[in-house]
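*Asks:* this is a predicted model, with the sequence first.
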Amino acid sequence: MQILIWTGAGVTLIGLLGLLWCIIQAANAKREKLSDEAMRARLGRLMPINLASLSIATIGLILVIVGIVLA
């Protein structure tokens, strides 16, 4: 079950890196002082990536929990 735990940790790390990238992109957009419509468009493009990253991190944590329970 060690492989399942480490795989889950790796998947979680990938998801967290995606979330960090989304945070950085949103902060950069805020610094650019875009118009309201441009800001909505930029954040609208980030939202699916943010949700996908969150889902990937959640799946990774589930894998870790399953690995711990089965160990």
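*Replies:* Received the coordinates, thanks.

*Asks:* CA only for contacts and neighbour counts going forward, please
*Replies:* Will do.

*Asks:* contacting residues around Ile56?
*Replies:* Residues in contact with Ile56 (C-alpha atoms under 8 Å, 6 or more residues apart in numbering) are Val11, Thr12, Ile14, Gly15.

*Asks:* here comes the other one, which I'd like you to weigh against the first:
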Amino acid sequence: MAALVYIGTGLALVGILVLLYCVWAAISAKRAGLPDDVLRAKLQRVVVINMVALLVSVLGLMSVMIGVFLG
């Protein structure tokens, strides 16, 4: 079960890193002074990436919890 904990930890860390990327991308897009339609398109793409990162992070944390409970 230790492998499940390690895999889950890796997934959670990848998810957190992608979440940090999303924060950076949103801030840089806002500071770029883009027109509203271009800014909206960039932020919609960031939202999709953000949701995927949250899913990966939650799956990783669930794997860690299952590994801890079974181990």
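*Replies:* Good, I have the coordinates. If you're wondering where the values come from, they're calculated on a predicted model, not measured in any experiment.

*Asks:* can you pull the TM-score for these?
*Replies:* Overlay of the two chains. TM-score (TM-score structural alignment, normalised by the length of structure 1): 0.94; 71 aligned residues with a C-alpha RMSD of 0.8 Å.

*Asks:* among the contacts of Ile56 of structure 1, which are in helices?
*Replies:* Counting by DSSP state H, the part of those found in helices is Val11, Thr12, Ile14, Gly15.

*Asks:* what about the third one, neighbour count?
*Replies:* Using other C-alpha atoms under 10 Å, Ile14 of structure 1 has 17 neighbouring residues.

*Asks:* list the contacts of it.
*Replies:* Ser53, Ile56, Ala57.

*Asks:* buried ones in stretch 5-21 of structure 2?
*Replies:* Neighbour-count burial for stretch 5-21 of structure 2 flags 5, 7-16, 18-19, 21 (criterion: 16 or more other C-alpha atoms under 10 Å).

*Asks:* that stretch vs structure 1, average offset?
*Replies:* Compared with structure 1 after the fit, stretch 5-21 of structure 2 shows a mean deviation of 0.6 Å (mean C-alpha distance after the TM-score superposition for structure 1).
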